[in-house]
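Visitor: I'll drop the sequence and a predicted model, then ask my questions.
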Amino acid sequence: MIRKVLSSLFVFLLLFKGHAQNKSFVIHTVAFYNFENCFDTINDPETNDEEWTPTGDQHWNTKKYQQKLENLARVLSEIGTSANPNSPTFIGGAEIENQGVLEDLIRQPKMIDKDYGIIHFDSPDKRGIDVALLYQKKQFQPTSYANIPLYVYKGEQPIKETSKADSQEDLETEDLIQLNTKNYRVYTRDQLLVTGFLNGEEIHIIVNHWPSRSGGEKKTSPFREAAGTLNRKIIDSLQHINPNAKIITMGDLNDSPFNNSVKIALGAKGKIQDVGEFGIYNPFEEMANKGLGTIAFRDSWDIFDQVMVSGSLLQKDYNTFQYWKAGIYNKPFLIQKSGKYKGYPLRHSLTEIGFSDHFPVYIYLIKEKK
């Protein structure tokens, strides 16, 4: 009797496996990459970009600029292709000087056939670096977008304006902090909210680049906690309108998945079973626990770049788009091969045009084909 039951169970499992294998899915890759100092060569009198000009410290000329764009295009076109042959449907980016560099980027040979659209706003950051979203027009139709400012202030006394990094840690999270001497506002990047339809389903995407650790992690933590609080408010407002809103928030947070800005202010959970109603899941917490990273400092890795999803993308009802899995794109060509920073992300130097001091991150969204 037992043998007959086991035999029947075995046949059932074979049939179930065969049925599952016959299913096919639509897959979309959602990526984020800190482009690290993606500047053109033109001096903008409204920002502190003099370093990235032909006469500046970086001797930034047309040849170097074009190589930077070519390098970025190679990375962006390949993210997530191990499971999805198409390049990312969505690319969130940070450290972008202006709309013009994005237009130059999407015209690169490795990008142009994907027909990317651009959503970008100039932010009040005094270095002139912004966030943006690239999207494949044939897959996603935006219906609304807004840049939401982050208002943070430096106590009662202004700190000294910083235009150079004071340590290697500051270099890894470089940011110009400039204060309005009347109200001591710290000028930083806005948070970009984009809403639209992905193959007919409404999706909300928030792109972030939270205030840096320049000046010290502990001292600047309140700025990033404020950024997490603002992110949570944006998500709350979307879920108030539609409790089942599908939301993705991503960016360079300048904090790990365990810092207060992410765990408390935003309220992200590292385990799917802990994500309650209106909750946020952060798949990069588990990766951080394993010692993986997107940025390195003194041979210690951390994950500042993260993509998180609302609980509505965790339902496993593949009749609609759902979260599948996440990853860090850290292929060998993106890694420094020698020298003091061997094993680190291959970034720009005066003698080599690299990629970025960050590795890109990504998630997949999937839906069963009908």
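Guide: Looks like it arrived, so ask away.

Visitor: Could you use CA atoms for every contact and neighbour count after this?
Guide: Fine.

Visitor: can you map out the strands along the stretch 201-350 of the chain?
Guide: Using DSSP state E, counting those that start in this stretch, the strands of the stretch 201-350 of the chain run over residues 201-209, 247-252, 268-269, 280-281, 295-297, 300-302, 305-310, 322-328.

Visitor: Give me the contact list for the longest one.
Guide: So that's strand 201-209. Residues outside strand 201-209 that contact it (Cα atoms under 8 Å, 6 or more residues apart in numbering): 92-94, 131-133, 189-197, 245-254, 320-321.

Visitor: Please check those and keep the buried ones.
Guide: 92-94, 131-133, 189-196, 245-254, 321 (16 or more other Cα atoms under 10 Å).

Visitor: ok, second structure coming up, stack it against the first:
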Amino acid sequence: MDVSLQHPNSDTHTIAFYNTENLFDHLNDPLIMDTDFLEKANKKWNKDRYETKVYKTGKAISKIGFDDLQKPPSLIGLAEVENDKVLTDLVQSTHLKDHNYGFVHYNSPDERGIDVALLYDKNSFRLETSETITLHVESKLGVRDYTRDILKVSGYLRDEKIHVLVNHWPSRHQESDATGHKRMYAAQRVIGLMNDIRDADVDAKIIVMGDFNDNPKNESIQFLKNEQRLYNPMETLLSYTRGSANHNYKWILFDQILMTDNLLAPKNGGLQFLKADIFDDSFLTQFSGKYKGQPFRTYVGKKYKGGYSDHFPVYIQLKEQQPLNGSDLHSET
């Protein structure tokens, strides 16, 4: 018997996204710029620090949505993971090893070697297909930016097919007007992918998640939302006192999960949106000092702090609604 069917909340699922802040192993990969995460580097990254990072990342993931459902997420999109090794170590770590997670990951052309990935609970999600989509973005001078791919994963969350697009859009290394065109291109690429999915299934249920390096009201996110008629529950979560990351004492919400509107009012049963939130429990925060309440980071610059990440996870929850039949309709009248 499927273990998930025995769980009292087997019909409800947490779907999360987490920028892990450089989940690198401590081994040298000559194909990428991972020199900051070697023992001889200024950051003094080593086996012990790596193992602590994996342990804490697994702990954070296991707690997302747990207070509501008494189980960890069914799907977790990740950003800033280096390779298959760190993902293998992560799913086998203390807090995740008993939950039967698999993962989907492809190496991207990002120069630093930070990729996106998707973890999935094999008891809840049946993987069907996956692919990686390269973003060919350039600076205004025509120089290519080797950035992260988009990860497209399709499968069945219990009995219903869904498509998940995991993103980590080009960063704001400079002012937003210098790099905003790159994120607009990324938004257009996502729109194209969604159109392809809908050409095959007009009623496809699609979830778009990621670190978009833009807030919900920024142009790229609004363009994506409006072009594809997406619902963005993260729009109401950002405030002066709350976000998924903090820059210069200002909260931002670059980490978001958007969805097609058929997850709000599904036809004849199926997965339906329940809630969205930022997972900012106290153990993920700075306990004291001038940064109190902000994410408890692994590093501040080159100074090791031993925390979790410079981002909080975000998540949504979906519930499987049973289709109405004649007797159901009669009982409600």
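Guide: It's in. What you see is a predicted model, and the numbers here were worked out from it, not measured in a lab.

Visitor: Please state their TM-score.
Guide: TM-score of the superposed chains, computed with TM-score structural alignment, normalised by the length of structure 2, equals 0.90; 313 aligned residues with a Cα RMSD of 1.8 Å.

Visitor: Out of the strands of the stretch 201-350 of structure 1, which is the most enclosed?
Guide: strand 280-281 (a mean of 27; mean count of other Cα atoms under 10 Å).

Visitor: Check the mean deviation of that one from structure 2.
Guide: Once superposed with structure 2, the aligned residues differ from strand 280-281 of structure 1 by a mean of 0.5 Å; criterion: mean Cα distance after the TM-score superposition for structure 1.

Visitor: Enumerate every residue touching residue 348 of structure 1.
Guide: Taking Cα under 8 Å, 6+ apart as the definition, contacts of residue 348 of structure 1 comprise 354, 355, 356.

Visitor: quick one: which of the residues you listed has the most company?
Guide: residue 355 (28 neighbours; other Cα atoms under 10 Å).

Visitor: ok, that one touching residue 33?
Guide: No. Judged on Cα atoms under 8 Å, residue 355 of structure 1 makes no contact with residue 33 at a distance of 10.3 Å.

Visitor: Mind telling me what element residue 147 of structure 1 is part of?
Guide: strand 140-148 (DSSP states H and E).

Visitor: What span of structure 2 is that strand aligned with?
Guide: On structure 2, the counterpart of strand 140-148 of structure 1 by TM-score structural alignment is residues 125-133.

Visitor: about what we covered before: contacts for the strand holding residue 147 of structure 1 next, please.
Guide: Contacts for strand 140-148 of structure 1 (Cα under 8 Å, 6+ apart): 89, 119, 121, 190-199.

Visitor: Just give me the closest of those to residue 333 of structure 1.
Guide: residue 89 (22.8 Å; Cα to Cα).

Visitor: mind checking how far that closest one is from residue 108 of structure 1?
Guide: To residue 108 of structure 1, residue 89 of structure 1 is 16 Å away according to Cα to Cα, to the nearest Å.

Visitor: who has more neighbours, those two?
Guide: residue 89 (21 against 17).

Visitor: What's the more buried one aligned with over in structure 2?
Guide: For residue 89 of structure 1, the residue aligned by TM-score structural alignment is residue 74.

Visitor: pretty sure that match is touching residue 103, no?
Guide: No. Contact criterion Cα under 8 Å: residue 74 of structure 2 and residue 103 do not qualify, at 11.5 Å.

Visitor: Quick check: chain neighbours aside, which residue is closest to residue 306 of structure 2?
Guide: residue 298 (4.7 Å; Cα to Cα, 6 or more residues apart in numbering).

Visitor: And that neighbour, what's its match in structure 1?
Guide: So, by TM-score structural alignment, residue 298 of structure 2 is matched to residue 348.

Visitor: what sits against the match of residue 89 of structure 1?
Guide: Per Cα under 8 Å, 6+ apart, neighbours of residue 74 of structure 2: 13, 14, 15, 120, 121, 124, 125.

Visitor: swap the cut-off to 6 Å and go again
Guide: 13, 14, 120, 121 (Cα atoms under 6 Å, 6 or more residues apart in numbering).

Visitor: Find me the equivalent region of the helix or strand harbouring the first one in structure 1.
Guide: Using DSSP H and E, the element containing residue 13 of structure 2 is strand 12-23. The alignment of strand 12-23 of structure 2 onto structure 1 (TM-score structural alignment) spans residues 27-38.
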